[in-house]
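Participant: when you get a sec, could you give me coordinates for this:
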Amino acid sequence: MATVTPGNSEFDRDTAVVRRAPGVYDAQLSAGWTIIHAVNGGYLLALMGRALGDTLPHPDPFSVTAHYLTASVPGPAVIRTEVVRTGRTMSTGAATLVQFKEDGTEVERLRVLASYGDLDALPDDVRTSAKPPALPPYEHCLGTDSAPEGQPPIPGSTAIAGRLAVRLDPATAGWAVGAPSGKGEMRGWFGLADGRDHDPLSLLLAVDGMPPTAFDLGLSGWVPTIELTTHIRCRPAPGPLRVALTTRNLAGGFLEEDGEIWDSRDRLVAQSRQLARVLLDS
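Facilitator: Modelled structure (predicted):
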């Protein structure tokens, strides 16, 4: 058996997996990354990404698509991986995460299909019309310890909030004081509370680590992810990330959320789209 983890930060420890056999990994889902009672989807994606990175011959996630089947809970889990295809520059793998009920019944929580490659081997040519979000300076944005104009601090009662360094653009934080803009936007600075530098695995966390855009639409409560696709475009430079999330359409109790993540060198390092369910009666 071999533990698969490259570092000793809290994120690395909590996303460590133990290779029990080829393609079979034991994991411990930490209660520190929960929202209400469910484990955060970005944290789960990073956990799956670590197991797939150990399985596949290429080191870095390029495209990861996850379907969240049932809510994961803190405790033991098993990840099973499969090599679907390998090539010279890219490989494709699949993975499932399962947990067990008290009677031993297996419950599948998450299923992933991913393409891996080597980010360091990509050419430097960039042609883009995308621009990083215009955020106020870090110190002028709002964290869980902030209180805009004497109002209560940004809500941060979920366990995951203590593991993240998130500072929200005040223009998208009105929901925290009962005044959402209704635009369906969320922008802010994103980092890990212990100061760990970002890498492709932490980008998988970041795409689902901000408050949901549903809050800016005036909704509250849990917004569970149904499907999440993430594209990792390059290895992020040291420093906090800037995250911009938008939604344009809420219909039938579901919304889409499009995400862009930019690093300290103004590079678009990750993009995402997810379909999420809005619990309108929450």
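Participant: from now on I want contacts and neighbour counts done on CA atoms only, so please keep to that.
Facilitator: Noted.
Participant: list the buried ones in the helix or strand where residue 52 lies?
Facilitator: If you go by DSSP states H and E, residue 52 is part of helix 41-55. Using 16 or more other CA atoms under 10 Å as the test for burial, helix 41-55 gives 41-55.
Participant: tell me who's in contact with residue 98.
Facilitator: 77, 78, 79, 106, 107, 108, 109, 110 (CA atoms under 8 Å, 6 or more residues apart in numbering).
Participant: three-state assignment of it?
Facilitator: For residue 98, the assignment made with DSSP: H, G, I helix; E, B strand; the rest coil gives strand.
Participant: what's the nearest residue to it if we skip its chain neighbours?
Facilitator: Among residues not flanking residue 98 along the chain, residue 108 sits closest, at 4.3 Å (CA to CA, 6 or more residues apart in numbering).
Participant: could you measure from the one you found over to residue 17?
Facilitator: Per CA to CA, to the nearest Å, residue 108 is found 17 Å from residue 17.
Participant: of those two, which one has the most company?
Facilitator: For residue 108 and residue 17, the more surrounded residue by other CA atoms under 10 Å is residue 17, and the numbers stand at 26 against 18.
Participant: residue contacts, that one?
Facilitator: Residue 17 neighbours (CA under 8 Å, 6+ apart): 3, 4, 5, 25, 26, 27, 28, 47, 50, 51.
Participant: what number of residues lie near the first one?
Facilitator: Neighbourhood size, residue 3 [other CA under 10 Å]: 13.
Participant: same question for residue 2.
Facilitator: Residues within reach of residue 2, counting by other CA under 10 Å, total 10.
Participant: now do the contacts for it.
Facilitator: Contact analysis of residue 2 by CA under 8 Å, 6+ apart lists 18, 19, 20.
Participant: how far away is the last one from residue 93?
Facilitator: To residue 93, residue 20 is 18 Å away according to CA to CA.
Participant: that older thread, just the contacts of residue 2 now: which is nearest residue 83?
Facilitator: Comparing those against residue 83 with CA to CA places residue 19 closest, at 15.2 Å.
Participant: now the second one, please; I'll put the structures next to each other:
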Amino acid sequence: MDMGAFREAVSVVRRGDAYEADLDPQWSVGGKLHGGYLLAVMGRAVCDGVGGDHPHPSVVSGLFVAAPTPGSAEIHVESLRTGRSTTQARARLTQGGAVRVEALITLERLEEAGAWWAGLEPVDLREEHECPRTPLVVPGGEFPVPLMEVVEQRLDPDHLGFLSGSPSRRGVVAGWHRLADGSDWDPLSLLVALDPVPSAGFDLDLPGWAPTIQMSAYIRRVPAPGPLRVRTYAADVTKGRMDETVYAWDSKDRLVAQATQLAAIRMPA
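Facilitator: Presented below is the predicted three-dimensional model:
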């Protein structure tokens, strides 16, 4: 396997009634496999198993039961319904016979066309070359993020106040995203972009790992080639739980995907 290349990292092989995956340790954060990456692997299995005339994931709702480890895993796909415009399925990622992630996935045939109506303007960012690339160790963080070797992320300097100990406390982080292997974003890889690092908690002076408990993603259209603009913001932090809402626009300024997740977060003493 060419470690780091998205297409190889999410590849699956049919073995009897299940799919076998080799979970790539590069797609991880602080020693834990990235949630968006895990949903993309499961989405690959669902597309292969029941995709047919509906080749693209459009709705993905994932429940993260326990953190899987890099290496061998099985994905079990159950078809729930196939209609004229959508196919709905359930997927379970297991290791050692135990469920680690469960997802409900809707497949469609997405198009590249823009929206009939759009009420959300793309996030305003400095030029891509003016934004520093996020390194292997996230500034202000306590752990390495191998994900940053396979995703080229460039955060807008206006959202980097946490680096100097002066977060804006607006709960917003935004920047440019590309796949480091040079491939274009597609409906499957967008799931990675919708689970960005660092979390909005960094801008609230709450740095550290924010493991996803549940994540719901909506893929709206096939993205144009080029970088994504991604904006993440939090609306409420209560009792060690933080919501995050993410929007992603393609190089033609079209909203291509959005997601909401509930994450665990360490609160100040």
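Participant: need the TM-score between these chains.
Facilitator: The pair, once superposed, lands on a TM-score of 0.92 when counted by TM-score structural alignment, normalised by the length of the second structure; 265 aligned residues with a CA RMSD of 2.3 Å.
Participant: which one of residue 20 and residue 93 of the first structure has more residues nearby?
Facilitator: For the pair residue 20 of the first structure and residue 93, the greater number of neighbours falls to residue 93 (20 against 13), based on other CA under 10 Å.
Participant: tell me the counterpart of residue 27 of the second structure in the first structure.
Facilitator: Under the alignment by TM-score structural alignment, residue 27 of the second structure pairs with residue 33 in the first structure.
Participant: what's the answer for residue 81 of the second structure, then?
Facilitator: That one, residue 81 of the second structure, aligns with residue 85 by TM-score structural alignment.
Participant: then residue 13 of the second structure?
Facilitator: So residue 13 of the second structure corresponds to residue 18, using TM-score structural alignment.
Participant: kindly report the same for residue 167 of the second structure.
Facilitator: Correspondence of residue 167 of the second structure to the first structure, assessed by TM-score structural alignment: residue 180.
Participant: and its match, how many neighbours does it have?
Facilitator: 20.
Participant: need the three-state assignment for it.
Facilitator: coil.
Participant: is it in contact with residue 171, as I believe?
Facilitator: No - applying CA atoms under 8 Å, one finds residue 180 of the first structure not in contact with residue 171, separated by 9.2 Å.
Participant: can you pull the contacts of the nearest residue to residue 102 of the second structure once chain neighbours are set aside?
Facilitator: Distances taken as CA to CA, 6+ apart put residue 92 closest to residue 102 of the second structure, at 4.5 Å, once the chain neighbours are dropped. With contact taken as CA under 8 Å, 6+ apart, residue 92 of the second structure is in contact with 42, 75, 76, 77, 99, 100, 101, 102, 103.
Participant: and with 6 Å instead?
Facilitator: Counting by CA atoms under 6 Å, 6 or more residues apart in numbering, residue 92 of the second structure makes contact with 75, 76, 101, 102.
Participant: which of these still touch in the first structure?
Facilitator: Retained in the first structure: 75, 76, 101, 102, out of the contacts of residue 92 of the second structure (criterion both residues aligned by TM-score structural alignment, their matches' CA atoms under 6 Å).
Participant: farthest-separated two in those residues?
Facilitator: Across those, the longest distance by CA to CA is 10.7 Å; it joins 76 and 101.
Participant: more neighbours, these two?
Facilitator: residue 101 (23 against 20).
Participant: ok, back up a step: the contacts of residue 2 of the first structure in strands, which ones?
Facilitator: Judged by DSSP state E, the contacts of residue 2 of the first structure include 18, 19, 20 as members of strands.
Participant: between the residues you listed, which is closest to residue 210 of the first structure?
Facilitator: Compare each of those with residue 210 of the first structure using CA to CA and the shortest gap goes to residue 18, at 28.4 Å.
Participant: ok, the closest one to residue 10 of the first structure distance?
Facilitator: Residue 18 of the first structure is 16 Å from residue 10 of the first structure, by CA to CA.
Participant: who has more neighbours, those two?
Facilitator: Shown here are residue 18 of the first structure and residue 10; by other CA under 10 Å, residue 18 has more neighbours (18 against 15).
Participant: so the residue nearest to that one when sequence neighbours are not counted: helix, strand or coil?
Facilitator: Of all residues not flanking residue 18 of the first structure in the chain, residue 3 sits nearest, at 4.2 Å (CA to CA, 6+ apart). Three-state assignment for residue 3 of the first structure (three-state DSSP): strand.
Participant: please apply the same query to residue 67 of the first structure.
Facilitator: Residue 67 of the first structure ends up strand, using three-state DSSP.
Participant: residue contacts, whichever residue in the second structure pairs up with it?
Facilitator: Counting by TM-score structural alignment, residue 67 of the first structure lines up with residue 63 in the second structure. For residue 63 of the second structure, the contacting residues are 101, 102, 214, by CA under 6 Å, 6+ apart.
Participant: tell me the residue in the first structure aligned with the second one.
Facilitator: I take that to be residue 102 of the second structure. Match for residue 102 of the second structure (TM-score structural alignment): residue 111.
Participant: what's around that match, how many residues?
Facilitator: Using other CA under 10 Å, the number of residues around residue 111 of the first structure comes to 21.
Participant: equivalent analysis for residue 201 of the second structure, please.
Facilitator: For residue 201 of the second structure, the neighbour count with other CA under 10 Å is 30.
Participant: list the contacts of it.
Facilitator: Each residue near residue 201 of the second structure by CA under 6 Å, 6+ apart is listed here: residue 207.
Participant: do you know how far the alignment partner in the first structure of it is from residue 187 of the first structure?
Facilitator: In the first structure, residue 201 of the second structure lines up with residue 214, judged by TM-score structural alignment. According to CA to CA, residue 214 of the first structure and residue 187 of the first structure sit 13 Å apart.
Participant: ditto for residue 213 of the first structure
Facilitator: 9 Å.
Participant: before we move on, back to that, now the contacts of residue 92 of the second structure as a markdown table including distance to residue 141 of the second structure?
Facilitator: Shown next, in a markdown table, are the contacts of residue 92 of the second structure (distance: CA to CA, whole Å):
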| residue | distance to residue 141 of the second structure |
| --- | --- |
| 75 | 32 |
| 76 | 35 |
| 101 | 26 |
| 102 | 29 |
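Participant: export the residues you listed to CSV and tack on secondary structure?
Facilitator: Formatted as CSV, these follow (three-state DSSP):
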residue, secondary structure
75, strand
76, strand
101, strand
102, strand
